[in-house]
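Visitor: fold the following.
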Amino acid sequence: MTDIYDLLLRLGVTANYIGFFHTAFAVHLAIQEPERLLLVTKCLYPEVAGQYQTNWSCVERNIRMIAEIAWNRGRPFLEELARRPLMDRPKASEFLAILAAYLLPRQYGDT
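Guide: Model (predicted):
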């Protein structure tokens, strides 16, 4: 989780947002099982919601807020992570996919 926290901090997102922890846990789950990204509203968000005793729509909203902050404060680095220019702010699920895709190879030692 430390790598995920560091990545969010580099994007300009601080831990004073509950979405910081929702995002970090969602990325952690996506790294463990990337297929979760295929069904974020049915699999990923409810699992995060259960961990934090809330509902999936709050999780999605909080992750969307974190994506907005990263877009406003860390757009050049976010585009570096995405490996392409981003024309619009990524949706919550796209944001999670970008972070997970960046961290996944590092998780397994492939850089």
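Visitor: okay, CA-based contacts and neighbour counts for the rest of this
Guide: Fine.
Visitor: just give the nearest non-adjacent residue to the most centrally placed residue in the chain, would you?
Guide: Geometric centre of the chain, nearest residue: residue 96, 3.4 Å, by Cα atoms, centre = their mean. Spatial nearest neighbour of residue 96, chain neighbours left out: residue 27 (6.0 Å); criterion: Cα to Cα, 6 or more residues apart in numbering.
Visitor: quick one, what contacts that neighbour?
Guide: Neighbour list for residue 27: 4, 96-97, 99-100 [criterion: Cα atoms under 8 Å, 6 or more residues apart in numbering].
Visitor: put the buried members of those into a ChimeraX selection.
Guide: The following ChimeraX line selects those of the contacts of residue 27 that are buried, judged by 16 or more other Cα atoms under 10 Å:
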select :4,96,97,99,100
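Visitor: now, which of the contacts of residue 27 lie within helices?
Guide: Among those, the ones falling in helices (DSSP state H) are 4, 96-97, 99-100.
Visitor: which of these sits closest to residue 73?
Guide: Closest approach between those and residue 73, by Cα to Cα: residue 99, at 15.7 Å.
Visitor: before we go on, could you also do this sequence so I can check it against the first one:
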Amino acid sequence: MGGLSMADRKLQALIAGGSRDYILSIKRNLEQMSAFGRCAIAYSGYEALDKFNSLCPDLLVTDIILRGLDGLSLLEKIQGSDCAKNCKILICTSANTDSIVRKVFDYGADFFLIKPFSDEVLHETVRGLLHLDGAQGGYLDGGLESRIMGVILRIGLPPGSKGYHYSQYAIKRLVEDRSLMEQITTKLYPEIAEKYGSTVGRVERNIRHAIETAWNKGDLEYIQQLFGYTVDEEKGKPTNAAFLATVVNYIQLSMYRVN
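Guide: Got it, this is the predicted structure:
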């Protein structure tokens, strides 16, 4: 939306999804935040596209599964538009495959959340995306490696293992260069393999083993808080890309300077 700055007006959000309960829950939670006015909703992809182009919202929250036009196709259609230039895009999905993670960022999303997630996780994510409550655009000086170490140790990645070191390096590089999210297997893994004198296959397997160890022996309450879904055998463990992307999201949001 043009005109007044974010600090001088209520923010506009557009929420798109196939479930009425899901949409109204997101709407209610955003409207509880003082920065937002009334939020617009859409129950299909084409309705979301029309409202996006007419409202030019500050925030688009969309599921991938939408009637008529799916969420990724919606992002593809709005990518590069004038409205998209000043809009933060948050994808909410229950899918966590490597291909979905790559497509989400390739099509212009800023962050994604794996459903279901808590109100607190949603609020923290939105505050970070829109630099609310005193958050500034820059990151806190220094401390990136220690923050990464603190998070992955608490998750339960075995310290000293190859998977731990590979994951730590991968997360740092993804924070520094978000475009690598679309090139995890083609560029990031080879970079790690070269740095540590390993192979791409071993890098992938060692990160996988570290994740599986964490899910079996780590802090499940913390894991559930971070990843937004109940940790059990039926849900399974996130893919390498989904794991790395979720931790990167958390690190980036937590490192905005808050006065």
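Visitor: TM-score of the superposed pair?
Guide: Superposed pair, TM-score by TM-score structural alignment, normalised by the length of structure 1: 0.88. Supporting alignment: 110 aligned residues with a Cα RMSD of 1.6 Å.
Visitor: if we can go back for a sec, the residue nearest to residue 96 of structure 1 and residue 77 of structure 1: what is the separation?
Guide: Applying Cα to Cα, to the nearest Å, the value for residue 27 of structure 1 to residue 77 of structure 1 is 17 Å.
Visitor: hang on, the earlier thing: counterpart of the residue nearest to residue 96 of structure 1 in structure 2?
Guide: Under the alignment (TM-score structural alignment), residue 27 of structure 1 maps onto residue 171 of structure 2.
Visitor: helix/strand/coil for that match?
Guide: Three-state call for residue 171 of structure 2 (DSSP: H, G, I helix; E, B strand; the rest coil): helix.
Visitor: any idea how far residue 249 of structure 2 is from it?
Guide: Residue 171 of structure 2 is 10 Å from residue 249 of structure 2, by Cα to Cα.
Visitor: residue 165 of structure 2 now?
Guide: According to Cα to Cα, residue 165 of structure 2 and residue 249 of structure 2 sit 19 Å apart.
Visitor: over to residue 194 of structure 2?
Guide: Remark: distance between residue 194 of structure 2 and residue 249 of structure 2 (Cα to Cα) = 26 Å.
Visitor: likewise residue 25 of structure 2?
Guide: Using Cα to Cα, we find residue 25 of structure 2 at a distance of 22 Å from residue 249 of structure 2.
Visitor: what's the local residue count around whatever residue of structure 1 lines up with residue 188 of structure 2?
Guide: Taking TM-score structural alignment, the alignment pairs residue 188 of structure 2 with residue 44 from structure 1. Using other Cα atoms under 10 Å, residue 44 of structure 1 has 24 other residues around it.
Visitor: kindly report the same for residue 101 of structure 2.
Guide: The burial count for residue 101 of structure 2: 22, using other Cα under 10 Å.
Visitor: over to residue 90 of structure 2?
Guide: Close neighbours of residue 90 of structure 2, defined as other Cα under 10 Å, add up to 23.
Visitor: hang on, it is in a strand, isn't it?
Guide: Yes - according to three-state DSSP, the state of residue 90 of structure 2 is that of a strand.
Visitor: alignment lookup: it to structure 1.
Guide: For residue 90 of structure 2, no residue is aligned by TM-score structural alignment.
Visitor: and the two most separated of the contacts of residue 27 of structure 1?
Guide: Using Cα to Cα, these span at most 12.8 Å, a distance reached by 4 and 97.
Visitor: what are the buried residues along the helix or strand where residue 129 of structure 2 lies?
Guide: Element membership for residue 129 of structure 2 (DSSP states H and E) is helix 119-130. For helix 119-130 of structure 2, burial by neighbour count (16+ other Cα under 10 Å) applies to 121-123, 125-130.
Visitor: likewise stretch 73-83 of structure 2?
Guide: 73-75, 78, 83.
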